[in-house]
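>>> Please work out how this folds:
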Amino acid sequence: MATAIVWFRRDLRLADNPALRAALEAGYAVVPVYVHAPEEEAPWSPGAASHTWLHRSLQSLQQDLEALGSRLVIRRGNSLDELDRLATETEAEALFWNRLYEPAVIARDTRVKEHFRHRGLLAESHNAALLIEPWTIATGAGEPYRVFTPFWRNAVQRIDAQLATPAPTRLPAVSQAVSSLSVDDLGLAPTRDWDTTFWEHWRPGEAGAQELLDVFIDGAARGYKDQRNFPDRTGSSKLSPHLHFGEISPRQILQRLRAENWPVKYEIDINHYISELGWREFSHHLLFHYPKTSNENLSPKFASFRWADPDPEKLAAWQRGRTGIPIVDAGMRELWATGWMHNRVRMIVASVLCKNLRYHWLHGANWFWDTLVDADLANNTQGWQWTAGTGADAAPYFRIFNPVTQSERFDGQGTYIRRWVPELARMPVPALFAPWEHAELARELAPAYPTQPFVDLKASREAALGALSASR
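Predicted coordinates for the structure are as follows:
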C-alpha cells in the first residue's frame, strides 16, 4: 500500500478532517505528523497560553490516534525540511493537509506545495476550518466584503448543505522505524505552573470539544441571544479555543445545531449563534483580503490619529487587573486565571485601553495574543479593530463604552465582579460598580482595592473625542 503523509496543524481532530479522509479514501497508508515550527508564523508566533493548550491538545490527539492503531509522528524544525525528510524516510507518494489563512502560513504552505509537486508527489490542501473560504465570496462588484450584514446574507445561503464526516474506525500502524519526538520534548508546557487554574475550566482535545458542545446544546443555547451578554452566567458556548485548534469544526457545530428539534421560541437563539460563527468567517475573510490589518489600521481615517504614548505603569495595571475599575479588573483577572474572557467584557476592557487611555489597539492585541487560549489572529485582529473603530464594520470611534453603566447593565448583582475581584466582595450594589464614588464605604469594606480609577473616565472620554476631531 502506498504511503501518504497527513500534516496536522490546527486541525487536531479525527472526525470531519478532510485531509485525513481524502488520504484514506485515495487508498493510502497514512503517516500522521505534527511539525512544531512556531517561528514560521512570525510576527504572530503563538503565545504562552496557546502553547500550554497545544501541549494538552497534542497529547489528546496522540491518544486518539493510538486508540485507532496509529500514532502521531512529532518533529521540530523547518516545516518543509522536516516534511521532505519524512517523505524520504517513508517513501511517501503524497502529502495532505488542511488550509490555514494567516498571511505567513499561506506563504509557507505555498512553498511546501510547490516543492512537493516539483518532487513529483501529490500535494493536496483541504478546507477544515471554515464554512466559507475567503476567496469564494465577493460583493456584486467583485470586491471583498467590508460590512458583516451583506457578507453574511450572501454566505448563509451556502452553508446548510455542508455535512461533517465521521472519524475513521481504524488506521494503519506507523512503523517504529519512523522517529518521533514526544509532546514533552517540544517544551510547550510552562516550567512554572501558572496555568494550573486553566484546567479547572477546560479540557483540550476533540473529546473535550464535543463534551462542551453537548453542554451548550443542553443548556446555554436556549436563550443564547440575550444571555450571551451577561458575564455573571454561562450564556455562551465557550467553544472558541476548540475551534481555534481545530478540535471541532464549524461544520460539526452547524450540523448538530440543525439536527436538534428546537422549539420555535429558541430558533432566534440558534440563528443568532450561527451568525456568531459567521463573524468568525467574516474575520477570516477580512484578514485574507487585507493581510496587513494584523498590524495596521484598516481604515485610512486613522492615519493621522494621535495615539497616546503608553505609560508603563498604567499599561501594567490594565494587564494585571489593577485599574480601580471593577468590571475591567474582573475581566483581566478572569483572563489571567482561565485563559479566556467573556466577550462583552473583552469589548469593555478594549474600549478603556483604546479610548480612555487612547493607546494603540496593538498593545491590547499583543497582550490578548499571549494570554488567551483562543488567540486567533483573524478574530483577535477583528475584535480589537472593531472596538478601536479602525477596522471594517467597526464601532465608530466616538462610541465609548462606559464601564460603570456596562457593569450595572450586564452584571446587575455584581456576581461577576465579586467572583474575580474578591477585595470588593463586601461592597453593596450599586457602590460596587464605582467604588471611588463611595470612598468612605470603600475604605471600610474594600481597603485593599485602589481608591481611584487609573484614568478619569469622563475627562478621558472628552480627550478621546477631541483627538478624533483633531485628526479629521
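>>> alpha carbons only for contacts and neighbour counts from here, please
Noted.
>>> Please enumerate the strands of the chain.
Ranges of strands within the chain are 3-8, 29-36, 73-76, 94-98, 122-126, based on DSSP state E.
>>> got TSV for these, with mean neighbour count and distance to residue 280 too?
Shown next, in TSV, are the strands of the chain (neighbours: other CA atoms under 10 Å; distance: least, CA to CA, whole Å):
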stretch	mean neighbour count	distance to residue 280
strand 3-8	24	21
strand 29-36	22	25
strand 73-76	20	30
strand 94-98	23	18
strand 122-126	17	18
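>>> Can you redo these as CSV, where the extra columns are distance to residue 238?
As requested, these are exported to CSV (distance: least, CA to CA, whole Å):
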stretch, distance to residue 238
strand 3-8, 23
strand 29-36, 26
strand 73-76, 29
strand 94-98, 23
strand 122-126, 26
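>>> Residue 321: which of those is closest?
Residue 321 lies closest to strand 29-36 among the strands of the chain, at 32.9 Å (CA to CA).
>>> residues touching the nearest residue to residue 303 once chain neighbours are set aside, list them.
Nearest residue to residue 303, sequence neighbours excluded (CA to CA, 6 or more residues apart in numbering): residue 297, at 7.8 Å. Residue 297 is in contact with 303, 385, 390-391, counting by CA atoms under 8 Å, 6 or more residues apart in numbering.
>>> Most neighbours among those, please name it.
residue 385 (28 neighbours; other CA atoms under 10 Å).
>>> ok, now which ones touch that one?
Per CA under 8 Å, 6+ apart, neighbours of residue 385: 297-298, 361, 391-392, 394.
>>> just those now: which is nearest residue 333?
Nearest to residue 333 among the contacts of residue 385, with distances taken as CA to CA, is residue 361, at 19.5 Å.
>>> just so I know, which of the strands of the chain lies nearest residue 350?
Per CA to CA, nearest to residue 350 of these: strand 29-36, 31.6 Å.
>>> For the closest one, what is the distance to the chain centroid?
Offset of strand 29-36 from its chain centre (CA atoms, centre = their mean, to the nearest Å): 24 Å.
>>> Another sequence for comparison is provided below:
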Amino acid sequence: MKISIFWHRRDIRLADNAGLYHALKSDYPVLPIFIFDTNILDDLEDKQDKRLVFIHDYLQKLDEKLQENKSALLVKYGTPKEVWEDLLKDFDIAEVYTNRDYEPYAKERDEEIGKLLSKKDIPFKTFKDQCIFEKDEVVKNDGGLYTVFTPYSKKWHEKLKLKKSDFYVRSYPTEKYFNNFYQTKPFKIPSLKDIGFEDIETEFPDRSIESKTLNAYADKRDYPAIKGTSRLSVHLRFGTVSIRHLAQRGLRHSDTWLNELIWRDFYMMILDHFPHVVKQNFNKKYDALKWRNNEKEFEAWCKGKTGYPIVDAGMRELNETGFMHNRVRMITASFLTKHLLIDWKWGEAYFAQKLLDYDLSANNGGWQWAAGTGTDAQPYFRIFNPYSQTDKFDKDKKYIKKWVTEFGTDKYPEPIVDHKEARERTLDSYKKALGKD
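Model prediction:
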C-alpha cells in the first residue's frame, strides 16, 4: 500500500507539528520515522552524551503515543542516504514530509535526500516549524536583511500584528487526524547501546512552565541562584515543545521572555543567510584581531579554575549538568574572549560539546555577540567585570558556593589574570585590529 512518510528531526512531538499536520491531511496513511544520523553521532566523543539520552527518552514517549493510535515510530541508524535507500526498497512511498532546518549540514542533507527522492518522482515537502518567522519573512522595507536585533524585533512584532487573528502563532490541530497514521505493529527502537552510546541516569527539566514564572521572568531571570528562567531551551532545541505554543504564552505573560524567542528566530535567520558565521567572524573587520589562545588558560577556563568565582561556578555547572544559566553564559564567554583573548571559536566548540540545549545558531550568535565580532555585537570596549556581575546577580554568593565548594579556602586558585590589566590588554588588541591605535 502506498504511504506518506513523516521524518522527525528537531520536532520530537505529535502535537502542533506543522509538517506532520500536512502529512496527516494527505491522501495516504502516514508512517513517522526518526534517523539516528551517523554523520552527526560519529563526531560525538562523549559516549555518555546526555543529549542522546534525552532524544531516546522522548522518542520512546512519542512511540507510546503512536501505539495508542495503532501506529508506531520507525527508528533507523545510519547515514540519511543509506537509510532512505533502504526505505525506498521496503515501502511504497508516495510522499515525504518534514520540517525545515537551517543549519548548513541539515540543508546539504535535505538537498541530497530531495534529489534521491526526485529520481523516484516522490515529492519532498518541507515546512516551517521551529521558528515563528524564517528566511525572508522579516525584512526591511526595501527587502534587505536585518543584521541588528532591535529593528528586527520591531518588524517581527509588526508582522505578527498585521494579521488581526493569531495566524502566525496558531497551533496545528494534528490530533484531529491521528486516525490517518499508518496502522502497524510496533517496531524495535534501537537502544543507546545499539548506536554506540551509554544510557545514564539523568534528570531533565520539565517541558511546561508555570504562568507565575513567566510573569516574574523580567525581574528574576538574571539571578542564577534562583529558579527565574523557564529551562525550556533543551525542549525547544529538540522540538519536544512547540515554538508557537511558547510564543502564545509569551504574548500573554511576558514581553521579556517573548523577546528571547525573537532572538532565537533572529539567529536562525542569520545562520540561514550567512552560513560563513559557523567558522568565521560575521564582522570581517575583526579578522585582524590577534588572539592569544593560551592553552593552559583555556584549560583552566574549561575546568572552572580561573580564580574568578562566578566564571568557575558557571563552568562547573556546565560540566556537571549540561546546563548554564544565561547570565552566566554571557559572563563566561566574555571572560574567555576579552579577559583571556582566546578565540570565541574555542569557547563555542566547548559549549557545543557540553550544552544539553546546544543549538548552533544561538550558540554561535551568543559567542560572537560576547566577542564583539558578530551581528548586533557587544561593543569591544564593553567588557564584563566578573566582580561587579557577582555583586549585582549573586550578591550572597549562593550560586558560587553551590558550585565552587572550595571558595573562600586556601584550595581555591588565585586569579589567572588581573582584571584591570586584562581589560587594558583587550582594549589595546581590539584597537589595533580596527586600526585605531
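>>> Now the two most distant members of the contacts of residue 385 of structure 1.
361 and 392 (14.4 Å).
>>> Now do the contacts for the counterpart of residue 417 of structure 2 in structure 1.
Residue pairing (TM-score structural alignment): residue 417 of structure 2 is matched to residue 455 of structure 1. Residues near residue 455 of structure 1 by CA under 8 Å, 6+ apart: 356-357.
>>> ok, residue 455 of structure 1 to residue 357 of structure 1 distance?
From residue 455 of structure 1 over to residue 357 of structure 1 the distance is 7 Å, taken as CA to CA, to the nearest Å.
>>> The residue lying closest to residue 80 of structure 1 once chain neighbours are set aside and residue 97 of structure 1: what is the separation?
Once flanking residues are discounted, residue 80 of structure 1 sits nearest to residue 112: 5.8 Å by CA to CA, 6+ apart. According to CA to CA, residue 112 of structure 1 and residue 97 of structure 1 sit 11 Å apart.
>>> What does the residue nearest to residue 303 of structure 1 correspond to in structure 2?
Match for residue 297 of structure 1 (TM-score structural alignment): residue 281.
>>> burial count for residue 275 of structure 2?
16.
>>> what's the answer for residue 313 of structure 1, then?
Neighbour tally, residue 313 of structure 1, other CA under 10 Å: 10.
>>> With residue 166 of structure 1 instead?
12.
>>> Quick check: it touching residue 15?
Yes: the pair residue 166 of structure 1 and residue 15 passes the contact test of CA atoms under 8 Å, sitting 4.8 Å apart.
>>> if you go through the stretch 51-200 of structure 2 in chain order, where are the helices?
Taking DSSP state H, counting those that start in this stretch as the criterion, the stretch 51-200 of structure 2 carries its helices at 80-90, 104-118, 149-162.
>>> Now do the shortest one: which elements does it pack against?
In other words, helix 80-90 of structure 2. strand 30-37, helix 104-118 (3 or more CA pairs under 8 Å, 6 or more residues apart in numbering; DSSP states H and E).
>>> what comes up buried for the last one?
Residues of helix 104-118 of structure 2 classed as buried: 109-110, 113-114, 116-117 (neighbour count, 16 or more other CA atoms under 10 Å).
>>> Report the two of the residues you listed separated the most.
109 and 117 (12.4 Å).
>>> if we can go back for a sec, residue 361 and residue 392 of structure 1 - which one has more neighbours?
Regarding residue 361 of structure 1 and residue 392, a neighbour count based on other CA under 10 Å identifies residue 361 as having more, with 26 against 19.
>>> now that one: how far from residue 385 of structure 1?
Relative to residue 385 of structure 1, and taking CA to CA, residue 361 of structure 1 is found at 7 Å.
>>> Equivalent analysis for residue 315 of structure 1, please.
18 Å.
>>> Under the alignment, what does residue 339 of structure 2 map to in structure 1?
That one, residue 339 of structure 2, aligns with residue 356 by TM-score structural alignment.
>>> Residue 392 of structure 2 now?
Looks like residue 392 of structure 2 aligns to residue 409 there (TM-score structural alignment).
>>> For residue 344 of structure 1, see how far away that match is.
Distance from residue 409 of structure 1 to residue 344 of structure 1, by CA to CA: 11 Å.
>>> And these two? Which one has more around it.
residue 344 (16 against 12).
>>> In contact with the more buried one, which residues?
229-231.
>>> Please determine how far the counterpart of it in structure 2 is located from residue 6 of structure 2.
Applying TM-score structural alignment, one finds that residue 344 of structure 1 aligns to residue 327 in structure 2. Applying CA to CA, the value for residue 327 of structure 2 to residue 6 of structure 2 is 38 Å.
>>> follow-up on the earlier one: the match of residue 339 of structure 2: how many residues sit nearby?
That count, for residue 356 of structure 1 with other CA under 10 Å as the rule, works out to 23.
>>> what's the neighbour count on residue 361 of structure 2?
22.
>>> how about it, what's its partner in structure 1?
In structure 1, residue 361 of structure 2 lands on residue 378 (TM-score structural alignment).
>>> Wait, that match touches residue 289, no?
No: counting by CA under 8 Å, residue 378 of structure 1 does not reach residue 289; the two are 11.2 Å apart.
>>> how close does residue 216 of structure 1 get to residue 348 of structure 1?
On the measure of CA to CA, residue 216 of structure 1 and residue 348 of structure 1 end up 25 Å apart.
>>> That should have said residue 89 of structure 1, apologies.
53 Å.
>>> who's more crowded, the two?
The neighbour count for residue 89 of structure 1 versus residue 348, taken as other CA under 10 Å, is higher for residue 348 (21 against 12).
>>> can you pull the contacts of that one?
Per CA under 8 Å, 6+ apart, neighbours of residue 348 of structure 1: 328, 401-403, 406.
>>> Could you single out the nearest of those to residue 417 of structure 1?
residue 328 (8.9 Å).
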